[in-house]
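>>> Sequence first, then the predicted structure, then my questions.
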Amino acid sequence: MNTEGWLADTRKSYDTVADSYADQVRDLLDQTPYERAALALFADLVRATGGGPVADLGCGPGRIAAHLRELGLDTLGIDLSPAMIAVARRDHPGLRFEVGSMTDLDLADASMAGLVAWYSLIHIPDDEISSVLTHFRRVLRPGGPMLLGFHVGDESQLKTQGYGGHPMKVHVHRRRPDRVAAWLNDAGFTVEAQTTLTSAESTLGGILFARRRP
């Protein structure tokens, strides 16, 4: 698959729906106690390893980054969509947000104490996952925790409309937790916990905790 093609489609799609998307997901964490518990555990794990900056990769309008900040973490949000970053900066002034791609993270080696990818790997094609996880491992310090949220399943679908009826062109990839865990193991992570759940975030979601091996 052409990397520039799907990246451009994803960027344009989320630029188009940024405001509508932000309105739709703004209060989701209020409805998802298990996800809030996972994020609180992630914050505890970061503190237990000495603390430091964490990155919310594919942060969208910034709601997860803002929640992590409320939990006491020094959080940076990164997203492919400039319009999403504009919304994040508008809605969460005082937090740091940058335009960037998880396919080519502009972060220093071992500079992050923790990473979160909250339902943001769902648009990465299978043949790009290894490269993305290599970047994740590079920027995460040894022993640092990582939290992933993703849709569980076996199929990929092309999403052509969404969030207020606006046109989109993004593939949504659903994956089995054991497959994601295998990818992580190959990329130099140790998977420490995983679960599935049903909530306002996903009809069937996966939550996975991993840690970068030295």
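Looks like it arrived, so ask away. Numbering: from 1, shown residues only.

>>> Only C-alpha atoms from now on, for both contacts and neighbour counts.
Noted.

>>> which helix of this protein spans the most residues?
helix 3-25 (DSSP state H).

>>> what does that one contact?
Applying C-alpha atoms under 8 Å, 6 or more residues apart in numbering, the contact partners of helix 3-25 are 60-61, 80-84, 87, 123, 162-164, 166-170.

>>> do that again at 7 Å, thanks
61, 80-84, 87, 163-164, 166, 168-170 (C-alpha atoms under 7 Å, 6 or more residues apart in numbering).

>>> which among these end up buried?
Buried residues within the contacts of helix 3-25, counting neighbours by 16 or more other C-alpha atoms under 10 Å: 61, 80-84, 87, 163, 168-170.

>>> Second structure follows, compare the two:
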Amino acid sequence: MAGHQDRTGAAYDEVVELYASLFADRLEKQPFARAMIGTFAELVRGTGNLRAADVGCGPGHLTAMLHDLGLAPFGLDLSPGMVDHARRAHPALRFDEARMEALPVGDRALGGVLAHYSMIHTPPGELPALLDEQVRVLAPGGVLLVSFFGNEGPEPVRFDHKVAPAYCWPVDRFAGLLAGAGLVTVARLLHDPASERGFLDAHLLARRPPV
């Protein structure tokens, strides 16, 4: 797992400023994604545990959005350059370097985990381990929102993302992985992207059972 993680982190280090400029206001043009993040924040507030991790936070814009939505978020990313940018852009918030398969968070500590297109570079065989780790850090009743590129075929498809190789997933297959990790999917949203790739934008909202 470390090999592709290191390559992905290095690739994002090379595009920090460009990536940050492109995505700073991206959600203003993505009402569906914005609505799902708002719903996620509301459900996390409902747990009474406001701590939330933005895993694969990039330049920190969604961590800041979660703060504005009333959560106590922090951002984690494997790219040192992204973490440095996020700290400079949002000095009141916490950002740390971390790998998604080894989150620096205690067991059952969080009310929510946001994974916004941050698992797309993970090879299919390694994805269950990442989901197990996110379940580990969620408190009973805690909420995960995962967003990814979806397809209507039977298998995950590798494609050449502009930063690093990535995968799009059949939504039912991804939901099955969530179930295998012990999560219950409570909502799903699929919509056509404004993208030349033609993939669906997929958002799955899942909850760790309360007991």
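Received the coordinates, thanks. Since the structure is predicted, the reported quantities are computational estimates derived from the model, not experimental observations.

>>> Show me the buried ones among the contacts of helix 3-25 of the first structure that map onto strands.
Under the assignment DSSP state E, these contribute 168-170 to strands.

>>> Strands of the first structure, start to end?
According to DSSP E, the strands that the first structure contains are 53-57, 74-79, 96-99, 114-118, 145-151, 156-162, 166-173, 189-197, 205-212.

>>> Next, name the residue at the spatial heart of the first structure.
A117 (2.1 Å; C-alpha atoms, centre = their mean).

>>> I'd assumed R26 was in contact with R34 of the second structure.
No. With contact defined as C-alpha atoms under 7 Å, R34 of the second structure and R26 do not form a contacting pair (9.7 Å).

>>> okay, and the common contacts of these two?
By C-alpha under 7 Å, 6+ apart, no residue touches both R34 of the second structure and R26.

>>> Chain neighbours aside, what residue packs nearest to whatever residue of the second structure lines up with the residue nearest to the centre of the first structure?
By TM-score structural alignment, A117 of the first structure lines up with A115 in the second structure. Once flanking residues are discounted, A115 of the second structure sits nearest to V146: 4.7 Å by C-alpha to C-alpha, 6 or more residues apart in numbering.

>>> Tell me the residue in the first structure aligned with that neighbour.
Using TM-score structural alignment, V146 of the second structure sits opposite L148 in the first structure.

>>> ok, now which ones touch that match?
Neighbours of L148 of the first structure in contact, by C-alpha under 7 Å, 6+ apart: 116-118, 207-209.

>>> May I ask which of those residues has the most neighbours?
Sorting those by how many neighbours each has (other C-alpha atoms under 10 Å) puts V116 first, at 26 neighbours.

>>> show me what contacts that residue?
V116 of the first structure touches 55-57, 146-148, counting by C-alpha under 7 Å, 6+ apart.

>>> ok, now L145 of the second structure?
L145 of the second structure neighbours (C-alpha under 7 Å, 6+ apart): 40, 113-115, 203-206.

>>> can you put these in JSON lines and add distance to A64 of the second structure?
Below are the contacts of L145 of the second structure laid out as JSON lines (distance: C-alpha to C-alpha, whole Å):
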{"residue": "F40", "distance to A64 of the second structure": "14"}
{"residue": "V113", "distance to A64 of the second structure": "14"}
{"residue": "L114", "distance to A64 of the second structure": "12"}
{"residue": "A115", "distance to A64 of the second structure": "14"}
{"residue": "H203", "distance to A64 of the second structure": "20"}
{"residue": "L204", "distance to A64 of the second structure": "21"}
{"residue": "L205", "distance to A64 of the second structure": "20"}
{"residue": "A206", "distance to A64 of the second structure": "22"}
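
>>> quick revisit: now for the contacts of V116 of the first structure: which two are most distant?
Spatially, the most separated pair among the contacts of V116 of the first structure is A55 and L148, at 12.1 Å (C-alpha to C-alpha).

>>> Compute the distance from the centre of stretch 92-109 of the first structure to the centre of its chain.
12 Å (C-alpha atoms, centre = their mean, to the nearest Å).

>>> in that stretch, what counts as buried?
92, 95-103, 105.
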